[in-house]
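> only geometry, no sequence info:
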């Protein structure tokens, strides 16, 4: 047992030196956990910012003037006052995302309780902006109409009111969500890339034959690659959360980075095994890259980080329970967003460990077959 542990440790050190001598992978790690996190967090906006809006004002009344003046920066650009015949052209060209049509006689019908209707035309090709912006426009219009009616009438009775309270991200800043989520996704991507590249690199450089003549087993070789690449990714992820997310971007991380590192280490046991399994199917690095792309897409889009699992079809949601990425995303969001401790996230840790054991066993079987074929 001690000899096996010694072999695993020494082979892992060899993997670290081999990785350090690969400038492409070193630059990839640095870029993924620094520039990529900052650029995506700052560049992608899910809230409404500087949206272009136009207004077709056929009423030319005091209430329509109030509505025109209600759309203010930083959420909207100053509204363009256009004619009805210009609406389709502006929407088709993408120059505006919203066109609000105020019909003739709107104020008169509003004061006489005739329930007038406003028309909001939305460019839904920008899906996130369309959904969030529509809610913004509706709220602004409703509030301005309520203020107008409160001046026109003696009293305005509201039977109930809703006071929203956003927890964990009170100002709904997309940067707070995207920065942490990008680190979580990059852990999955690099785990597959580094572990798979380690095996492909051995094969392309011819060093796998050297391993075969050494008194080491396939299990020891595979475990050394898992712990060495996993250690690099955990260190890079924690450093990114501390230096880039908290330091450069100013995003608070209320959870424990130690608990996150523990969960990431358990998850990487499964993710690196997946990378090694893919490397036993591919024979060259280009083949491995093409094979890994659909795996990245599934891990990225269906893990629950972008789209909630509850919104997926029942069959797909159940199938994704077999993915360690789904449990890692739930674990990371609970720890990093909500400050959860081990007493709350142990089910996700247990699920990742169980799935990781299954992935590792299957990858080890494939790796042994590959080593036997080389012999």
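Looks like it came in fine. Everything numeric here is computed off the predicted structure, so don't read it as measured data.
> please count neighbours and contacts with C-alpha atoms only from this point.
OK.
> which parts of the stretch 51-200 of the chain are helices?
62-68, 87-93, 106-111, 127-152, 174-205 (DSSP state H, counting those that start in this stretch).
> tell me which other helices or strands the first one touches.
Of the remaining helices and strands, those touching helix 62-68 by 3 or more CA pairs under 8 Å, 6 or more residues apart in numbering; DSSP states H and E are helix 106-111, helix 127-152.
> buried residues in that helix, which are they?
Neighbour counts over helix 62-68 (16 or more other CA atoms under 10 Å) mark 63, 64, 67, 68 as buried.
> equivalent analysis for the longest one, please.
Taking 16+ other CA under 10 Å as the neighbour-count basis, helix 174-205 is seen to contain the buried residues 174-201, 203.
> skipping adjacent residues, who's closest to residue 269 in space?
Closest residue to residue 269 apart from its sequence neighbours, by CA to CA, 6 or more residues apart in numbering: residue 356 at 5.8 Å.
> also residue 50?
Among residues not flanking residue 50 along the chain, residue 76 sits closest, at 4.5 Å (CA to CA, 6+ apart).
> I figured that neighbour hits residue 68, correct?
No. The pair residue 76 / residue 68 is not scored as a contact, 11.3 Å apart, by CA atoms under 8 Å.
> and the helices in the stretch 251-375 of the chain?
Using DSSP H, counting those that start in this stretch, the helices of the stretch 251-375 of the chain run over residues 257-281, 285-301, 314-319, 324-332, 342-374.
> ok, second structure coming up, stack it against the first:
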């Protein structure tokens, strides 16, 4: 009967979720539009940046540099004079403005190392840093190629053969899409389970459960498997149809193995959601607790910033968080094609942390139920 109770209570949770249009919209948006926009609008990605050029030299080399800026990284360069440069920059028309001085080509060929002025609108932080590096590389490459036709250039004694593993084209959208799926799995699992418990408390249905022959373990287990199943299904749909098909991002490893790790992670995060819901008395309080817990989990798990770049104390503390091991597991499977032989330590760590969180949440839930009885 205990298994049957858990099954029927879980089905009740699914029916309750189906009658909540706001939650359904949140789930659909988080695993479709949100992932697509994050992948295609990465903040550090340079895309169609407006650029203007003051070409005072008008030599073949200067025109070669001007023609090297083209979409998708830059808009076609706007040719302006020196008087317009500051005015357009002040008006926000240009993110970058380049001033190529007179006699530039002649000075280059004579080895005088002339200087090109680059003005950058630093208020556009997402493009200013990345774009400056792009422009420096473009100008250097064009000058080197041009000079090679007139005189020999001393080559360095050692050449670097670069091979980018797991992302040969260095596409930032590959990272953004997969990490968005990982973040939303954590967020939605905590939100759905916590909201389900608080919704029952606000609607008075918890009192109905107390008079039924069900235990707190059965009530909590039903919420864990039902809300976990919803997030697991949504994440599988997102990986296959949004990440792989719509965004054309390759998945190197086994999706089935990733979903198995996701199921373990959901066991931990749904338990955490119930624990937070027992601490909060209303949805606004739950939202505040969620911000205090979710932001550190996502920022310090190794997804946004490599763990090696963090202080050692933070690295050790975050080993107690399921996100840390889930990010390592997900990146290993989805990016590098790792198998179970490589990620089994993360599976064990998530299972242990999930068991502890479930026990803590169940103990707190029992005390909450007893106080309401």
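Happy to help now that I have it. Everything numeric here is computed off the predicted structure, so don't read it as measured data.
> after superposition, what's the TM-score, could you say?
Here the TM-score for the pair of chains, by TM-score structural alignment, normalised by the length of structure 2, is 0.91; 372 aligned residues with a CA RMSD of 2.3 Å.
> any idea how far the residue nearest to residue 269 of structure 1 lies from residue 323 of structure 1?
9 Å (CA to CA, to the nearest Å).
> show me what residue 359 of structure 1 aligns to in structure 2.
Under the alignment (TM-score structural alignment), residue 359 of structure 1 maps onto residue 357 of structure 2.
> do the same with residue 140 of structure 1
The alignment partner of residue 140 of structure 1 in structure 2, by TM-score structural alignment, is residue 138.
> its match is in contact with residue 68, isn't it?
Yes. Contact criterion CA under 8 Å: residue 138 of structure 2 and residue 68 qualify, at 7.0 Å.
> next, the counterpart of residue 27 of structure 1 in structure 2: secondary structure please.
Structural correspondence for residue 27 of structure 1 with respect to structure 2 (TM-score structural alignment): residue 25. Here residue 25 of structure 2 is helix, with the state taken from DSSP: H, G, I helix; E, B strand; the rest coil.
> tally of neighbours for residue 25 of structure 2?
10 (other CA atoms under 10 Å).
> distance of it from residue 303 of structure 2?
Using CA to CA, one obtains 26 Å as the distance from residue 25 of structure 2 to residue 303 of structure 2.
> start and end residues in structure 1 for stretch 242-258 of structure 2, please.
Stretch 242-258 of structure 2 lines up with residues 244-260 of structure 1 when matched by TM-score structural alignment.
> what's the matching stretch in contact with?
Contact partners of stretch 244-260 of structure 1, identified using CA atoms under 8 Å, 6 or more residues apart in numbering, comprise 34, 37-38, 175-176, 179-180, 238, 241, 332, 335-342.
> list the buried residues of that stretch.
For stretch 244-260 of structure 1, the neighbour count (16+ other CA under 10 Å) marks 244, 245, 246, 249, 251, 252, 253, 255, 257, 259, 260 as buried.
> and stretch 72-87 of structure 2, by the same measure?
By 16+ other CA under 10 Å, the buried positions in stretch 72-87 of structure 2 come out as 73, 74, 75, 76, 77, 79, 80, 85.
> closest to residue 282 of structure 2 among the residues you listed?
Nearest to residue 282 of structure 2 among the buried residues of stretch 72-87 of structure 2 is residue 73, at 47.3 Å by CA to CA.
> which residue in structure 1 lines up with that closest one?
Residue 73 of structure 2 maps onto residue 75 in structure 1, by TM-score structural alignment.
> list the contacts for its match?
Residue 75 of structure 1 neighbours (CA under 8 Å, 6+ apart): 48, 49, 50, 51.
> translate residue 54 of structure 2 into the numbering of structure 1.
When structure 1 is aligned by TM-score structural alignment, residue 54 of structure 2 is paired with residue 56.
> residue 211 of structure 2 now?
By TM-score structural alignment, residue 211 of structure 2 lines up with residue 213 in structure 1.
> what about that match, how many neighbours?
For residue 213 of structure 1, the neighbour count with other CA under 10 Å is 9.
> what separates it from residue 374 of structure 1, distance-wise?
According to CA to CA, residue 213 of structure 1 and residue 374 of structure 1 sit 12 Å apart.
> check residue 70 of structure 1 too.
From residue 70 of structure 1 across to residue 374 of structure 1, the span is 71 Å (CA to CA).
> more neighbours: which of the two?
Neighbour count, other CA under 10 Å: between residue 70 of structure 1 and residue 374, residue 70 has more, with 17 against 11.
> next, count neighbours for residue 140 of structure 2.
13.
> what's the closest non-adjacent residue to whichever residue in structure 2 pairs up with residue 301 of structure 1?
For residue 301 of structure 1, the aligned position in structure 2 is residue 299, judged by TM-score structural alignment. Excluding the flanking residues, the one nearest residue 299 of structure 2 by CA to CA, 6+ apart is residue 305, at 7.1 Å.
> what number of residues lie near that neighbour?
When neighbours are counted by other CA under 10 Å, residue 305 of structure 2 registers 12.
> ditto for residue 67 of structure 2
By other CA under 10 Å, neighbour count at residue 67 of structure 2 equals 11.
> can you tell me how far it sits from residue 141 of structure 2?
In this view, residue 67 of structure 2 and residue 141 of structure 2 are 13 Å apart by CA to CA.
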